[in-house]
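*Asks:* sequence plus predicted model, see below.
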Amino acid sequence: AIEELICALQDFDGTVLTVSHNTYFLSQIATRVVELNRDGVQDYKMGFDEYRTLRALDHSEDVTAQLTRLEAAPQEDAETGGKQSYEERKRQRNQQKQLQRELERLEKKSESIEAEIEALDLEMASPGFFRDLPVSKQSAVQSKKAKLEEDLQRTLAEWERIGQQVWAAD
């Protein structure tokens, strides 16, 4: 279903404004990204994959500065005598890996939920949905979609919370 939508949008000559959490979908159709945040509006004349790469660099500060800081940290600890124990470093690495895995799991879950929502949207958009289906089945589909949307919001909120922990640890 998503592939058909992507093909249709790629063949469309006009302009489409899209808001989605589905990164695959956006990477396939976006040729320009407009970011809205508390600092204002930023227009990126690039595809979604390039935008994500740029934002990853911006979000984690300057990569070289971050690497420099990481390389200098053990030396500074050794110089001050407050060297972090091997066990503590190992525990922190394991915790970071666990958070990364949880982020990946939540991202896959949100993509799966989005795909289900899109399938329900397509079902409800079909010509016979409201005409041919009994009201009880229509209500069931609409109720399922509402539940999925709530689940998606909870999943994205959790993804954001864990993401902030990961980025704060960097």
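*Replies:* In hand now; what should we look at? Residues are numbered from 1 along each chain as shown.

*Asks:* please count neighbours and contacts with C-alpha atoms only from this point.
*Replies:* Will do.

*Asks:* just give me the longest helix of this protein.
*Replies:* Longest helix in the chain, counting residues (DSSP state H): helix 86-125.

*Asks:* check which helices and strands that helix sits against.
*Replies:* Applying 3 or more CA pairs under 8 Å, 6 or more residues apart in numbering; DSSP states H and E, we find helix 86-125 packed against helix 135-169.

*Asks:* please name every helix or strand in contact with the helix it packs on.
*Replies:* Short answer (3+ CA pairs under 8 Å, 6+ apart): helix 135-169 packs on helix 86-125.

*Asks:* run the chain-centre distance for the longest helix of the chain.
*Replies:* Relative to its chain's centre, helix 86-125 lies at 9 Å (CA atoms, centre = their mean, to the nearest Å).

*Asks:* show me which residues of that helix are buried.
*Replies:* Going by neighbour count (16 or more other CA atoms under 10 Å), the buried part of helix 86-125 is 96, 99-100, 102-103, 106-107, 109-111, 113-114, 116-118, 120.

*Asks:* below is structure B, check it against A:
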Amino acid sequence: MAIGRSSTSMTQVGSGKWGAYEINSGGSRIGTAFMGPWAADSTFTDETAQDEITTEGSTKFTTDGVRTATLELTCLQRDIDSLNLLYSTYRGKRLTVVKEINENPLDSKVNLLVAFNCKVTPNLSLQGTGGQVTYSFTVENPGSSFSAVDLSVFPSGSFTTAVTGTVTPSDGKYMQFKEITVS
């Protein structure tokens, strides 16, 4: 992987487009893919706590502690289906979520974040002003035998460009990025 400086690889805007589908415990799709409400903001966080252990002789070691991954989407729509989407329709269920990272192509490519095993956080925070609704997911390890994500299940026109191909999860990779060339 070559990392270098490229002015065509910079953008200050993301994308309000995301989609998902319900999965079973092995990651197989059990529902129709849908496009979520327009997102005003999104945050994916993957953090591992660092625990410090000290010996009797004051030698310190750092070990990895608990790993926590979350995905949060702040959405703009307030229609009844959008309000009920995660609060009641998918409450207590698991989804595979595909979030477009950049709506403006970078080097003629659009990037996607594929979060394989998202447990819906059954919370609702609804402000009277502002109109934004936050959707939260706990992203868990898909393990080694989780089903691959077939991107072609999302309807044509759902993302900035047609999304095709598959993304295969692996143990310890809570999410993966997928690069799609704009057609």
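*Replies:* That came through fine. In this text, all values refer to a predicted model and were calculated from it rather than measured experimentally.

*Asks:* after superposition, what's the TM-score here?
*Replies:* Aligned and superposed, the two chains score 0.20 in TM-score terms (TM-score structural alignment, normalised by the length of the first structure); 63 aligned residues with a CA RMSD of 5.6 Å.

*Asks:* which one of the buried residues of helix 86-125 of the first structure is nearest E79 of the first structure?
*Replies:* Each of these was scored against E79 of the first structure by CA to CA, and Q96 proved nearest at 25.7 Å.

*Asks:* who's in contact with the residue lying closest to that closest one once chain neighbours are set aside?
*Replies:* Ranked by CA to CA, 6 or more residues apart in numbering and with sequence neighbours excluded, the top spatial neighbour of Q96 of the first structure is V166, at 6.6 Å. Each residue near V166 of the first structure by CA atoms under 8 Å, 6 or more residues apart in numbering is listed here: 96, 99-100.

*Asks:* cool, and K108 of the first structure?
*Replies:* Taking CA under 8 Å, 6+ apart, one finds nothing in contact with K108 of the first structure.

*Asks:* that one and E76 of the first structure, how far apart?
*Replies:* 39 Å (CA to CA, to the nearest Å).

*Asks:* how is L83 of the second structure assigned, secondary-structure-wise?
*Replies:* Of the three states, L83 of the second structure takes helix under DSSP: H, G, I helix; E, B strand; the rest coil.

*Asks:* do you know how far R91 of the first structure is from Q42 of the first structure?
*Replies:* According to CA to CA, R91 of the first structure stands 39 Å off from Q42 of the first structure.

*Asks:* find the nearest non-adjacent residue to F129 of the first structure, please.
*Replies:* Using CA to CA, 6+ apart, the closest residue to F129 of the first structure is E123 (6.9 Å).

*Asks:* could you check how far the one you found is from Q142 of the first structure?
*Replies:* 10 Å.

*Asks:* do the same with A115 of the first structure
*Replies:* For A115 of the first structure relative to Q142 of the first structure (CA to CA), the value is 15 Å.

*Asks:* what's around A40 of the second structure, how many residues?
*Replies:* The burial count assigned to A40 of the second structure is 17, neighbours taken as other CA atoms under 10 Å.

*Asks:* by contact count, what packs against the helix or strand containing T48 of the second structure?
*Replies:* Assigned by DSSP states H and E, T48 of the second structure belongs to strand 39-54. Judged by 3+ CA pairs under 8 Å, 6+ apart, strand 39-54 of the second structure is in contact with strand 60-75.

*Asks:* please spell out which residues along the strand it packs on are buried.
*Replies:* Neighbour-count burial for strand 60-75 of the second structure flags 69-75 (criterion: 16+ other CA under 10 Å).

*Asks:* which of these sits closest to F44 of the second structure?
*Replies:* Nearest member of those to F44 of the second structure, counting by CA to CA, is L71, at 4.4 Å.

*Asks:* need the contact list for the closest one.
*Replies:* 42-45, 136-139.

*Asks:* at 10 Å what do you get?
*Replies:* 42-46, 97, 99, 115, 118-121, 135-139 (CA atoms under 10 Å, 6 or more residues apart in numbering).

*Asks:* also F129 of the first structure?
*Replies:* Applying CA under 10 Å, 6+ apart to F129 of the first structure gives the contacts 122-123, 135, 137-138.

*Asks:* in TSV: those residues, plus distance to L9 of the first structure.
*Replies:* What follows is the contacts of F129 of the first structure, written out as TSV (distance: CA to CA, whole Å):
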residue	distance to L9 of the first structure
L122	15
E123	18
V135	32
K137	30
Q138	27
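
*Asks:* ok, now how distant is A78 of the first structure from E118 of the first structure?
*Replies:* Relative to E118 of the first structure, and taking CA to CA, A78 of the first structure is found at 55 Å.
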